[in-house]
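model the structure of this input:
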Amino acid sequence: MTTSLIALSMKKQEKDIILQEKNVMIHEKDSMIQEKYNMIHEKDTIAYEKDVIIQVKDKEIQKV
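Modelled structure (predicted):
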């Protein structure tokens, strides 16, 4: 009987390890998605800054 309890305990540990590994993978995917979002946000910010610079240059040209 103790052998079957040990076997059940080992199976539970294996399942717990698999769940932990899945959680780590999900966390890594979430981190990758967050990094992609940050990159998109940075690109948007750069595009906005370039647009502002163009607007300033246009105003300077209009003054001349």
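
C-alpha only now, for contacts and for neighbours.
OK.

which element, helix or strand, includes Tyr37?
helix 2-63 (DSSP states H and E).

now do that helix: distance to the chain's middle.
0 Å (C-alpha atoms, centre = their mean, to the nearest Å).

what is the burial count for Gln55?
The number of residues packed near Gln55 is 12, by other C-alpha atoms under 10 Å.

measure it to Asp44 for me?
For Gln55, the distance to Asp44 (C-alpha to C-alpha, to the nearest Å) stands at 16 Å.

this one next, for a side-by-side:
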Amino acid sequence: MDVDLIFKIAAIGIIVAVLNQVLIRSGREEQAMLTTLAGLIVVLTIIIQEISDLFHVVKSVFGL
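I've put the predicted structure just below:
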């Protein structure tokens, strides 16, 4: 696991948290929920890509 991946996920989390608080305080709870959901989808996409790369490496190491 690369440290850049952790920083990227943390940055997305901080940005989503700030946007969420700003939108909630301005009375836009629906947009805040959609922002949180979009951030979750982005992070899950990044994690799925990393897991896919891990499986490709494991397959190449064991010659499967």
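
contacts only, for the residue nearest the centre of structure 2.
In structure 2, the centroid-proximal residue (C-alpha atoms, centre = their mean) is Val43; its distance is 1.3 Å. Residues in contact with Val43 of structure 2, defined by C-alpha atoms under 8 Å, 6 or more residues apart in numbering, are Ile9, Ile12.

please pull up the equivalent of it in structure 1.
The pairwise alignment with structure 1 assigns Val43 of structure 2 to Lys22, based on TM-score structural alignment.

before we move on, what about Met33 of structure 2?
Checking TM-score structural alignment: Met33 of structure 2 goes with Lys12.

how many residues are close by its match?
Counted with other C-alpha under 10 Å, Lys12 of structure 1 comes out at 12.

could you do Ala32 of structure 2 as well?
Around Ala32 of structure 2 there are 22 residues (other C-alpha under 10 Å).

next: Asp44 of structure 1.
12.

gap between the residue nearest to the centre of structure 2 and Phe7 of structure 2?
12 Å.

for Gly39 of structure 2, same thing?
15 Å.

between the two, which is the more surrounded one?
The neighbour comparison of Gly39 of structure 2 against Phe7 (other C-alpha under 10 Å) goes to Gly39, with 19 against 11.

can you say which helix or strand has the residue lying closest to that one once chain neighbours are set aside in it?
For Gly39 of structure 2, ignoring the flanking residues on the chain, the nearest one in space by C-alpha to C-alpha, 6 or more residues apart in numbering is Val16 at 6.2 Å. Secondary structure from DSSP H and E places Val16 of structure 2 in helix 3-25.
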